[in-house]
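1. predicted coordinates and the sequence they were generated for:
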Amino acid sequence: MIRNILLVAGREFHQVVQLKSFWLTLLLIPAALALGPILGERLEDRDPMKVMMIDRAGGTARTALEQRFAVEHDREVLAALSRYVRRHGLEKADPQAPWAAHDRWYTPVDVAAFRAAGGVDAAIASIDRVKAEDTPAFEADPPRYAFVAPPASLAAAQGPQLQAAVDRALEADDSTTDHADLVVLVGSQYPADPTVRLWANERPDTDFVTSLQDTLTADLRQRLLTDGGMSAQAAAAVQAAAPAIAVTTPPPGGGGKEAMLVRSIVPLALAYILMMGLMLSGSWMLQGSIEERSKKLLESILACITPEELMYGKLLGALAIGLSMLAVWLGTGAVVAFATHGAIADLIRPALAPVTSPGAIATLIFFFIAGYIAISIVFVAIGAMADTMSEAQGFLMPVLLAILLPVTFLMQAIIAGNSGPMVQVLTWVPIWTPFAVLARLGMGIPTAELIGAGVVLTAFIALEVIFLGRLFRASLLAQGQKPGLKMLMERLRPTTE
């Protein structure tokens, strides 16, 4: 009996492996993992936005705005450098440097100290002396904005000519010196008329508008304070006064909600792989069953083996297909993840935490295999009832919708950190139990609930084997008979010898 089951399973596996769609599907995820970082880097726009600022009031607005963005960029570089140092444990490179402190919001004073020490180049030189050879190099992002001088025709334009000159600058090729992404005009009557015009070739970033408004507001207040009799130095001191905020942050992936999301990456991926594998192998299984009927092979097969051996062999073949896809996809993902340094590597360690203990591994294996068997039995029964692929699709679509829609909502709930009634219900309904348990491993699931769901799922599979086994056996040779509900119920009854 076992030999016959293995022969059928091997035939099913070999039949699917010969399909081009199997190999395209199998290689799709590895190709996406390999090409994703390359395409992401190529498609990322790292060029700074060009800003033309025209200050006809003869003030210091342009200089102040340039300094504002320069400080913000240095603060971002300092924060990124601090995360890099914390990630790789490189604080010993210079314990007194601002980037060696992680629990603070970097102030202009910190930025000034960072610049005085030589900036990012000096920091990297210090880090290179202590970092390991396999530690990736730090790469600072370029500034988001670059200030360029406006052409003379734009700087002196008035009225309708001003709008035309601005349009020419916004529409010019970005490789030319006359191109601008943003044009800012401070009028000659400023600050009596505090209106400042801003043109953009697309919706301007909120941070640019906010920084522009903050800078000009500080300039206005400086003027009001000095006009009221305060010295320029005192007014500047009042404007610069700000609290130093100490911010305590967890290590990468260590925050509450962030940690839960990171820990759910692998369990959710396994639930998704189970869903995708079942959809694909179910389609291939139905295609094979239809071909057996159309080519009159069933009679020859059943002359050598029993219907039960045929059913068990098909289930084992489907499971082998699913496990092979799982092994290739997870193996490729692990290789890409561990070969990648930086933020991705930081996510891998906490993401693997829920699935590294012996109990978690046993849970993953059991519910993945049990889920595959539970759903594959349904596909096997459909393949036995259908004579054509269109007829099989008619049976298959309601089943897939009944499975996929709740599972989709389940994954969305897990990502949102919701473990409410819907998640609890899906955990105890056998057809959705494997997906729910796999997806919930990152959030944590009580042992009693885990064992109970496993027992219910096992009992459900046993009932499936009994009843759908009867349906499979009764439908094998009933070719050309489209079963109605009454006939299906009769086929589910035990046969009398």
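-> It's in.
2. please make it C-alpha for all contacts and neighbour counts, starting now.
-> Will do.
3. could you name the helices and strands sitting against the longest strand anywhere in the chain?
-> Longest strand in the chain by number of residues (criterion: DSSP state E): strand 49-55. Applying 3 or more CA pairs under 8 Å, 6 or more residues apart in numbering; DSSP states H and E, we find strand 49-55 packed against helix 61-88, strand 145-148, strand 182-186.
4. ok, structure two:
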Amino acid sequence: MMNHILLVAAREFRQIAATRSFWVTLLILPLAFAIGPVASRFLDKSDTQRVMLIDRSGGTTAQAIAARIELDEQRRVLTQLSRFVEANRLDAADPAAPWARHDRWYSDADVAAFVAAGGVEGALAKIRAKGGEVPAFDAPDPLYSIVPVPAAVAAAPPERVGTALDPLLRPAEGSKEKALDYAVYIPADFGRSPEVKLWANGAPSSSFVTMVQGLLAQELKVRYLQMNGVAAPVAAASTRIAPAIAVVVPPRGSGRERVLIRSILPLACAYILLMSLILSGSWMLQGSVEERSNKLIETVLACVSPNELMYGKLIGTVGIGLSMVATWAVCGIVAAFATHGAIAEMIRPALEPVSSFGAIATILYFFVAGYIVVAMIFLVIGSVSDSMRDAQGYLTPVLMVIMIPVTVLVQAVLRGASGPAVELLTWIPIWTPFAVLARLGTGMPLWQVWTAGAITAAFIVVEVILLGRIFRASLLAGGGRPNLGALVGLMRRPA
């Protein structure tokens, strides 16, 4: 009997593996890993916004705005460099450097020390001096760039500045000149009057407006104090009076971030399980319908029993799905440990929390169990359908019943929700494998994992018995698609 089952499984596997759609689907993820980083370099469009500062009050205000923009840009670079150093374990190059101290919000003093030490180039020089292979570091594009003031704008009278800026904010159609995003006009009487004008090419960013407003408020305070007899150095020093807030953040990979990192792989498994089930189940379903419509099923049953055919098809379909998943998993591991870049930095920390034997065994068990639960339904649909049109009548509601709750479940887990709906899906056997996989990263109690596993195993046994009766009774039956009552009657028929 086992030889016949394996023979049917091998035939089912070869039949599906010979289709073009299987190979296209199998290679989608590897091609995405290979082409993604290269394509992003060519397709990535800089989001740097161009800012013009027109300061007719002496120039110090524009200098303060430009200095703040540069300081904030260096903070972004320092934060990105810190993540790069942590991901590649390069902290030993200079443990006291700002970029080697992670999990913190970098203050202005930290950024100033980073710039004084040579910025990115100085940090990378120290890292390379330690020897060893150092992957390339891609600094983030700046958010803003300061552009010079054209002569026409600089010479324009105050009431004509907006007119002079108009062709820069909205270049003529077909012009190769990049549009100006912001223009800040600081009039000559700034200090006596608080009015400042800002032109924007579209809806202005609230962060940009807030930053400019804060700096202008500081400048107004200095000028106000100077006009009231306060010495210029004292007035300037007053703007630097601020509370020293020590921002304490949890270590990287703890708190809410820990849950997200631990959930990446289980959630990916839940999605991959759903996707591969739909694909491999559809291929198996199409093959079963073709066998019935072409009257090949009689020939097959002359060689094997209905039970052997059922178990063989089930094993073959599971084998197809697992081969797809195994290929994608190997590509993911290679992308994580043999390459560098955003994909590797995302996958690598996600693998660490689920690298124990227990976590791997749990993922594999519920993955295979979920495959059997749903593949058995596809198998029975194929046995009762004389055409793909008949099969679609069963398949569409089945897919809706499976997909909608799973999609809601995954989104709830990503939001950190763990309400009654998530708990309920865990104990409904058809959704249990998806729910357990999705919840593994949230710290699911061990007793729930064991109980869910036992319930799933018991459900599979009952499912195979009941749906197996439908499968055996429908293989050679004709007369159109049976209704729900007829299917229930077949389930109650003794084997």
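-> Alright, I've got the coordinates. The structure displayed is predicted, hence computed values, not measured ones.
5. kindly provide the TM-score of these chains.
-> Superposed pair, TM-score by TM-score structural alignment, normalised by the length of the second structure: 0.92. Supporting alignment: 494 aligned residues with a CA RMSD of 2.6 Å.
6. hmm, back to that, buried deepest among the helices and strands packed on strand 49-55 of the first structure, which one?
-> Looking across those with neighbours counted as mean count of other CA atoms under 10 Å, the highest average goes to strand 182-186: a mean of 21.
7. mean deviation (superposed) between that strand and the second structure, please.
-> For strand 182-186 of the first structure, the mean deviation from the second structure after alignment is 1.6 Å (mean CA distance after the TM-score superposition for the first structure).
8. show me what secondary structure element comes after that strand.
-> Downstream of strand 182-186 of the first structure, the first helix or strand assigned by DSSP states H and E is strand 196-200.
9. on that earlier part again, format the helices and strands packed on strand 49-55 of the first structure as CSV; extra columns: distance to Q479 of the first structure.
-> Shown next, in CSV, are those (distance: least, CA to CA, whole Å):
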stretch, distance to Q479 of the first structure
helix 61-88, 65
strand 145-148, 72
strand 182-186, 72
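10. quick one, which of these is nearest to R493 of the first structure?
-> helix 61-88 (63.2 Å; CA to CA).
11. burial count for the closest residue to R62 of the first structure other than its chain neighbours?
-> Distances taken as CA to CA, 6 or more residues apart in numbering place M53 nearest to R62 of the first structure, at 6.4 Å, with adjacent residues excluded. Neighbour count of M53 of the first structure, defined by other CA atoms under 10 Å: 23.
12. tell me the spacing between M53 of the first structure and D174 of the first structure.
-> Separation of M53 of the first structure from D174 of the first structure (CA to CA, to the nearest Å): 17 Å.
13. before we move on, what about Q213 of the first structure?
-> 26 Å.
14. repeat that for A80 of the first structure.
-> Distance from A80 of the first structure to D174 of the first structure, by CA to CA: 28 Å.
15. picking that back up, out of the helices and strands packed on strand 49-55 of the first structure, which is closest to L278 of the first structure?
-> Comparing these by CA to CA, helix 61-88 comes nearest, at 38.9 Å.
16. other SSEs contacting the closest one?
-> Partner elements for helix 61-88 of the first structure (3+ CA pairs under 8 Å, 6+ apart): strand 49-55, helix 108-116, helix 206-227.
17. give me the mean distance between it and the second structure.
-> Mean for helix 61-88 of the first structure is 2.7 Å (mean CA distance after the TM-score superposition for the first structure).
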